[in-house]
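**Student:** Provided below for reference: sequence and predicted model.
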Amino acid sequence: MTGPVTSHWRSVMEARRFIPWRRSSPSWTVRQAKAGFSLPELIIVMVVMGLILGLLLPLVLGSRDALRGDQRRTGVNQALRIPAEIIGNDIRMAGERFARLSNTGLQPVEIIAGGSGAPDQIILRRNLSDDVLPVCESVTGTQNSIRVYRDSTWLANTTSPSYPECGPVIDPDGWPRNLRSVQDLADDTTSDGILRGFLFNPAAGSGQFFNFSITSSPDPSSGQILRQGSGPTWAGYPLENRPRIYILEERRYRLEDGFIELVVNGRDDEPLRVAADVSELRFQYVLDDGQVTGIMPADMGWRNIRSVEVLITGEQAEGADQTERTLAYRFFPRNVLSR
């Protein structure tokens, strides 16, 4: 066995002498991949990328600015729509229980024009009682009792003009019926019998709010109401002007320092803020003859209103960008149809 094996390995060794040994080397493609990009190629790539960014960046930034602008406009619209609806609901309800009201006297819708660039105000009123109390004496100074009823002797002795409104029918309990209905209202809606009234002077077209109760001592037929709490000095309400007292709710909207404020029943020191970031507030009557005006013509009034136009301007800022919008609404005071 030794002979053949030795002969075999001799043959292998002899063959290796004639096979040259060559070290393998990487291909051209592999060498290039390891070498990377050349400088001209990098410059070309950077130029192309710069051109692409130069084209896309304005589009991206423009789209972002447009989106933000849309968001600001949507925000302003929403912020203005809410106070407009609040004011509109009060316009729709204005004039409740004013069915017998003519175009003279206290008006359910009253626009106070701002003038000289100042914002407008609007006053909206609705009666809480069907009865209006006549004032049967002159009211001046700081007097706290006001007569709203007179007996037949006073009525008979009063010189011209007469005041038949001061002698309402007496009910079986000896109460003047207008006082009885007002007292019932106080019993139903308050815990202390105190109501808020509005003393109105038709000749002057103005009035004042005050708190009052009806006296039942010593006799309801005394026909007096009593002012409760501290109140202002009366502006002067002569008997001959036929002043009267309304039991009503008054809601006045105004613009103060960028806020729409609501003043209820003349409480100017207790305003409620309805909206912010408002720069302008305007109101106009839309009348049945086609006029759109902020000042009611002298020969027209409540019965001529077809709608009330509300214009609100608001703004919203984001950095240096600012969006301003003006929305206009028209609301119909439905109680104008009551006769």
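**Tutor:** All right, it came through fine. Residues are numbered from 1 along each chain as shown.

**Student:** okay, CA-based contacts and neighbour counts for the rest of this
**Tutor:** Fine.

**Student:** what about G290, which SS state?
**Tutor:** Using DSSP: H, G, I helix; E, B strand; the rest coil, the structure places G290 in coil.

**Student:** so what's the residue count around it?
**Tutor:** Neighbours of G290 under the rule other CA atoms under 10 Å: 10.

**Student:** ok, it to Y253 distance?
**Tutor:** 25 Å (CA to CA, to the nearest Å).

**Student:** and E261, by the same measure?
**Tutor:** Counting by CA to CA, the gap from E261 to Y253 is 6 Å.

**Student:** nearest the geometric middle of the chain, what residue?
**Tutor:** P83 (2.0 Å; CA atoms, centre = their mean).

**Student:** that residue: what secondary structure?
**Tutor:** Classification of P83 by three-state DSSP places it in helix.

**Student:** right, and it touches V274 too?
**Tutor:** Yes. Counting by CA atoms under 8 Å, P83 touches V274, with 6.2 Å between them.

**Student:** find residues that contact each of these two.
**Tutor:** Residues touching both P83 and V274 by CA atoms under 8 Å, 6 or more residues apart in numbering: I260.

**Student:** for M49, pull up the helix or strand it's in.
**Tutor:** Per DSSP states H and E: M49 is located in helix 39-93.

**Student:** what about versus this one:
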Amino acid sequence: YNPATRQGEFFIYSDEKDDASGLHIHRKEGRWQYTYDYGSAMYILQERRYQVQDGLLQLILNGDTNNPLNVVDAIENFQVRALMQDGSIKTSFTPADSWTSLQALEVTLTGRTTVRGQEIRRTFSTRLFPRNILSN
């Protein structure tokens, strides 16, 4: 990412090489869209996406939908809402939305199970502060 031109791109990181000619970062495939000067910034991001599938709360790392990680079972409902600084609430958040306008993320999780013949249902809700706002 070049902060002066505000140009950057996402890529799949492959590896790096440090040899006599310098340090080189390699992408998995494709060509760079832009030329980056010495001193350009690089941000390494890890995508974490959660979903409920067949009662399992699953974590999908970096888009790897073929290998979801099971976090907890007996989940009935999972909701996330974006609480904005202007007081509005969003139930969907697109790349066009400004993450710097977030105040908090509200996560609500409902689980249900049966113990000794009695159904138990619990709903937990929390608000999380998106720390990346501080880097703006």
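**Tutor:** Nice, I can see it. Just so we're clear, the structure is a prediction, and the values are computed from it rather than from any experiment.

**Student:** now the helix holding M49 of structure 1: how far from the chain's centre is it?
**Tutor:** The gap between the average C-alpha position of helix 39-93 of structure 1 and the chain average comes to 28 Å, counting by CA atoms, centre = their mean, to the nearest Å.

**Student:** whereabouts in structure 2 does it align?
**Tutor:** Across structure 2, nothing matches helix 39-93 of structure 1 (TM-score structural alignment).

**Student:** biggest strand in structure 1 by residues?
**Tutor:** strand 305-318 (DSSP state E).

**Student:** can you give me the strands for structure 2?
**Tutor:** Remark: strands assigned in structure 2 by DSSP E are 13-19, 22-27, 48-53, 56-61, 69-72, 75-84, 89-90, 102-115, 118-128.

**Student:** what count of nearby residues applies to R48 of structure 2?
**Tutor:** Residues near R48 of structure 2, counting by other CA under 10 Å: 11.

**Student:** against V278 of structure 1, how distant is whatever residue of structure 1 lines up with it?
**Tutor:** Under the alignment (TM-score structural alignment), R48 of structure 2 maps onto R251 of structure 1. Noted for R251 of structure 1: a distance of 19 Å to V278 of structure 1, by CA to CA.

**Student:** check G223 of structure 1 too.
**Tutor:** Taken as CA to CA, the span from G223 of structure 1 to V278 of structure 1 is 48 Å.

**Student:** for V30 of structure 1, same thing?
**Tutor:** For V30 of structure 1, the distance to V278 of structure 1 (CA to CA) stands at 71 Å.

**Student:** these two - which one has more neighbours?
**Tutor:** Neighbour count, other CA under 10 Å: between V30 of structure 1 and V278, V278 has more, with 23 against 9.

**Student:** which non-adjacent residue is nearest that one?
**Tutor:** G314 (4.2 Å; CA to CA, 6 or more residues apart in numbering).

**Student:** and what of E47 of structure 2?
**Tutor:** In space, E47 of structure 2 is closest to N62, 4.6 Å off (CA to CA, 6+ apart).

**Student:** surely the one you found is in contact with Y50?
**Tutor:** No. The criterion here is CA under 8 Å, and N62 of structure 2 misses it with Y50 at 11.2 Å.

**Student:** how far away is I44 of structure 2 from E9 of structure 2?
**Tutor:** Taking CA to CA, one finds I44 of structure 2 at 12 Å from E9 of structure 2.

**Student:** related to what we said a few turns ago, in structure 2, what residue corresponds to the residue nearest to V278 of structure 1?
**Tutor:** Match for G314 of structure 1 (TM-score structural alignment): G111.

**Student:** quick one: contacts for its match?
**Tutor:** By CA under 8 Å, 6+ apart, G111 of structure 2 lies in contact with A74, I75, E76, N77, R121, R122, T123.
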